[in-house]
Structure formats: structure tokens, C-alpha cells
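In: Provide a 3D model corresponding to the input given below.
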Amino acid sequence: MKKKNIFDKITYIIRGNGHPLILLHGLMGGLSNFQSILDFFPKKGYKVIAPTLPIYNIPLFSTNIYTLSKYIINFLMKIGIKKATLIGNSLGGHIALIIAKKRFDLVHSVVLTGSSGLFEKSFGGDFPKRENYEYIKKKSQDIFYNPKIATKELIDEVFNTVNDKKKAIKILYLAKSAIKYNMSKDLSKIYQPICIIWGKQDNITPPYTARLFNKLLPNSQLYWIDKCGHAPMMEHPKIFTEILEKWLSKFNFKDKNFLV
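Out: You can find the predicted model right below:
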């Protein structure tokens, strides 16, 4: 019997045509986190592709950030994408940086927002109170400057996820893997253009993390969004897309010699 391979079945959204933007969600995130990008950029001449990370489909012994990076590399190769812009939030940003370092041929540029890779406060440590709904509610609200962004639907989803024992263990494995793979010594080797969009009130990856990314990455620009937490594309989608569109407009993606 043929062994099932997680790379054989890829779930993703694809919209538009043009230079590819690859959306990489965080550990507790999903494709809906990038709804503003999915709605806006296909109308502006970009191909937007959002794969679902197989966080809960990976065997436990290989549940780590390397496996997820390999998943995205295989995914990009399978659908014939080259010289893409990787847009990553939290764990997704960390994955984007690993791919940019390993596969220069696949990555034109990277957009980081609330990215791990240097420092990140764990969502819940060992989830000591995972059965306490109010605790999970507070932790979910802490992701945002405006706690109302953490809707009941979002809180319920997080609560159900961390109270699924198998999912909770995999989340902890991935979180520890991300902490272990600190990229401070790798960033100087990543030469692609990097756009850093950060919330000034990010409690998960605090502002000094963004400044350190900007200092260590050779070709980066840092943009701040005020009254904003760990997920700027959710909390201030209009401002986020405006910053991103302006930054992307610097590149001549329509040049016939530009490989997409």
C-alpha cells in the first residue's frame, strides 16, 4: 500500500493573474486572515495564492518549521511558481525567510508582518488553562490592539483547537521548533527585497523585533501601523494593503524579461 504523502494533496485559493503573491498564515491563523489581500490585489494585476499549511496533517515526529518550509517549496514548484513575493504573518513570516534563504530562485521578495524568527511570546506556553474559556478569550484578544477584532467565532475556533489534544501537541511542537530556529545569524544572507509591516502595539512580537529584523536584513524597509497588534492585515486591512501596494509598485513586474 502506497504511503500517503502530505505534498500530494494541496488545499489553496488562487485568484487573478500576474506577479504571484503567496500568503502564509500563522500557527493559529488561517486563510481568512488575509481576506483584504485576496480581495484587493487580484484586481491590481497580481496572482494571489493562499495555501493552507498542513499543520495538523504532519506526522508528529516531523512536526517542525523545516517540514512546513519544505511543504511550501514543493507547493511552489508543483504549480510552477518562480520569483514570487512571499507574504507571511507570524510563523508564516518565519517560513518565508527560510525559503528565501534556501531557494533564491523561487523568491523575488518577502513581506513580514508580526513574524517569528527572532523573538515571539508563546501564545499559551503549555496551555496551562486551555479548558478555561475566559483564559483563551484573553489570549486571543491580546493578539490585537482592539480586542473586539477577536470575535466570538475566532475565540471559539482557538478554544476548540487547543482543546483538541492532538492539535494542541502539534501546535506546541511547532512553537518550540520556531523558537529553536532563531534566524539572527541567517538574515545577513537574505538579499531579496524585504518589506516589514509591523503593529506599533504588537505584544506577541514586540516593536524591537521589527527594528532588529530591519537592522539585520540587508535590503529591508520598515513600516509602522499605529494602534495595531500582531496581525496588521486583519486589524487595519486598508492601511496594510496601501503600504503593500505602494511598496510593490517599485518593481517592474510587467517587464517581459521579468520571470513570474
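
In: okay, CA-based contacts and neighbour counts for the rest of this
Out: Will do.

In: which elements pack onto the lengthiest helix in the chain?
Out: Counting residues, the longest helix found in the chain (DSSP state H) is helix 165-180. Contact partners of helix 165-180 among helices and strands, from 3 or more CA pairs under 8 Å, 6 or more residues apart in numbering; DSSP states H and E: helix 65-78, helix 152-162.

In: closest to residue 222 out of these?
Out: Closest to residue 222 of those is helix 65-78 (CA to CA; 24.1 Å).

In: that closest one packs against which elements?
Out: Here helix 65-78 touches helix 91-102, helix 165-180, going by 3+ CA pairs under 8 Å, 6+ apart.

In: with mean neighbour count and distance to residue 119 added, can I get the ones you listed in TSV?
Out: Converted to TSV, those look like this (neighbours: other CA atoms under 10 Å; distance: least, CA to CA, whole Å):
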stretch	mean neighbour count	distance to residue 119
helix 91-102	24	11
helix 165-180	18	7
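
In: where does residue 48 fall, secondary structure wise?
Out: According to DSSP states H and E, residue 48 maps onto strand 46-51.

In: to compare against the first, here's the next sequence to fold:
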Amino acid sequence: MKQNMILLHGLFGQLSNWDSVLAQFGEDYDIYVPSLPVYDTPKEEPLLFLLDYVEKYIAANKLQNIILVGNSLGGHIAVLYAARHPHQVKHLVLTGSSGLYENTNMGSFPKRSTAAYIQARVEYTFHDPAVATEALVAQVLTITKDTQKCLGVLRVAKSAQRHYVADLLPLITAPTLLIWGREDRITPLQVAKEFENMIPDARLVVINDCGHAPMMEKPDDFNFALQQYLNYAITIVLSKTH
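Out: Here you go, the predicted model:
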């Protein structure tokens, strides 16, 4: 029976952000990639609204023993879920997760949604600016030029900054893999080290020449780190059963 894997995207993320993970792990795992309703959040506690959405999604699909993977905002939600439902999460994987510190200038988006500015902000996400393709920039620009979507993004971003997770991290019982870009400027490497120190069973893998979204910028390295970790976890489980 295949294990369940859930992939949670970031604030400006798209389901396509996980294409490389789906391609590598799709045959061996049942993978779920929910589209987080970032643009439809209420004014009150939008981050908890998204957590509630994920809880209902998991319940509706009757998922158990989950490998929960989150990037940026998705990592933040994954932390909240793992702390609240420790029996449901078999492994937690965080990459560029918010929740401790995040270097953003979200407040300037509504006033500065020019193509040049958005191009610069998208490039800032990656170590290699070439990863910020025209299509990716166009997706973000479309969001920032839509008033409703832009307000939704701002609500969630501000809510995420308010929900500091340091007190929850010691409660996480799931073995945790942290995959971080060494050149991440949004959640710098020191943030990953703080996650590693605060989560009881955490391992940090650092990818060189990589920014805030390793699964997009360095997909082979990201997949290798995840595969090695899961292989090791399976080996440990097997050794305990014999």
C-alpha cells in the first residue's frame, strides 16, 4: 500500500511548483497537491482558515500516516498541522518555511505592481534569476493587479507574521527533514538552523547556489535529499520490525 504525501505550496505558489516532485515520487506514493484558497480568506485569522482548509481536505480524503511537505507559507501551515495532529503526520518536510522569520516587503505590492518591480521581486526568490521565467513573473503580476487577490495575499502574509511558531516546534513528534537553499534571502539559513534546534527530531540538508524554493530551483538536489531521507526512514522502520 502506497504512503500518502501532501505537498503544500507557498503564498504566490502554484501547483506546478511541485512538478518535479510529482514526476519522481508519483509512482511510489499517493500524492495530493491541494490548491490553498489564499485569495478567499476571511479578514479574521486567515492563516487559521487555511489550516482549517487543510484539516478538512485531509479528513475528506481519509488520509493517514502522511508525509507532509510544505514550502514557505505551506511549510508554516504544515507546522501548525503537525503540532495539532501529531498522530496523523509520519514525516514532516519543510523548505523555506515561514513561522520564525521571513524577510518580505509585501506591503509595497499594491502600490508597485509594475512588471519591472514584480520581475525583481520574483528574481529575489531565487539565487539564479533565470529561474524567474516570463511565465512565472506573469502569474505573479496577474495576482498583484487583481485587487481581491492582492488583498487576500496581504491578509495571509500579515497573519503569517503574527503566528510565530517557536512555542509549537517542541511539540512536533514527527521526524522532520529541513531542505534549505544556502542563499535563501527570504527565510535565511539561520532560520533553518533555528527550526533544527527547536524541533526534537530534525535533520537539515543545505543545497548550495539555491534560494527560497529548492524544489523549483534545484529540483534534482531537492528530490535526492527527500528520497535519501525517506529511504533511510523506511530502513529504520524495517530494522525495527525484524
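
In: which stretch of the second structure lines up against the longest helix of the first structure?
Out: Per the alignment by TM-score structural alignment, helix 165-180 of the first structure matches residues 147-162 in the second structure.

In: name the surrounding residues that touch the matching stretch.
Out: Under the criterion CA atoms under 8 Å, 6 or more residues apart in numbering, residues 11-12, 38-41, 43, 45-47, 73, 76, 98-99, 101-102, 106-107, 109-110, 143-144 lie in contact with stretch 147-162 of the second structure.

In: can you tell me which of these are buried?
Out: Neighbour-count burial (16 or more other CA atoms under 10 Å) is assigned, among the contacts of stretch 147-162 of the second structure, to 11, 38-41, 45-47, 73, 76, 98-99, 101-102, 109, 143-144.

In: now do the same contact list for the counterpart of residue 2 of the second structure in the first structure.
Out: Aligned counterpart of residue 2 of the second structure in the first structure: residue 18 (TM-score structural alignment). Contacts for residue 18 of the first structure (CA under 8 Å, 6+ apart) come out as 45-47, 253-254, 260.

In: out of these, which are shared with the second structure?
Out: Shared with the second structure under both residues aligned by TM-score structural alignment, their matches' CA atoms under 8 Å, the contacts from the contacts of residue 18 of the first structure are 45-47.

In: top of those residues by number of neighbours, please.
Out: Greatest neighbour count in these, by other CA atoms under 10 Å, goes to residue 47: 20 neighbours.

In: how close does the aligned residue in the second structure for that one sit to residue 227 of the second structure?
Out: Aligned by TM-score structural alignment, residue 47 of the first structure pairs with residue 30 of the second structure. Applying CA to CA, to the nearest Å, the value for residue 30 of the second structure to residue 227 of the second structure is 15 Å.

In: likewise residue 197 of the second structure?
Out: Taking CA to CA, one finds residue 197 of the second structure at 23 Å from residue 227 of the second structure.

In: just residue 120 of the second structure next, same as before
Out: 33 Å.

In: which one's the longest helix in the second structure?
Out: helix 219-241.

In: packing partners of that helix?
Out: Using 3+ CA pairs under 8 Å, 6+ apart, helix 219-241 of the second structure sits against helix 19-25, strand 176-181, strand 202-207, helix 214-217.

In: buried ones in the first one?
Out: This points to helix 19-25 of the second structure. Across helix 19-25 of the second structure, burial judged by 16+ other CA under 10 Å covers 20-22.

In: would TSV of these with distance to residue 63 of the second structure be doable?
Out: Formatted as TSV, these follow (distance: CA to CA, whole Å):
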residue	distance to residue 63 of the second structure
20	23
21	19
22	18
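
In: need the contact list for residue 91 of the first structure.
Out: Applying CA under 8 Å, 6+ apart, the residues near residue 91 of the first structure are 25-27, 115-117, 178.

In: dump the residue contacts of residue 158 of the first structure.
Out: Applying CA under 8 Å, 6+ apart, the residues near residue 158 of the first structure are 28, 136, 140.

In: tell me which of the residues you listed fall in helices.
Out: Reading helices off those with DSSP H, I get 136, 140.

In: and the contacts of residue 158 of the first structure as a markdown table, adding distance to residue 87 of the first structure?
Out: Below are the contacts of residue 158 of the first structure laid out as a markdown table (distance: CA to CA, whole Å):
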| residue | distance to residue 87 of the first structure |
| --- | --- |
| 28 | 16 |
| 136 | 27 |
| 140 | 22 |
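
In: pick out whichever of the contacts of residue 158 of the first structure sits closest to residue 108 of the first structure.
Out: Nearest member of the contacts of residue 158 of the first structure to residue 108 of the first structure, counting by CA to CA, is residue 28, at 26.5 Å.

In: the corresponding residue of the second structure for residue 148 of the first structure: how many residues sit nearby?
Out: Under the alignment (TM-score structural alignment), residue 148 of the first structure pairs with residue 130 in the second structure. Number of residues near residue 130 of the second structure (other CA under 10 Å) recorded here: 10.
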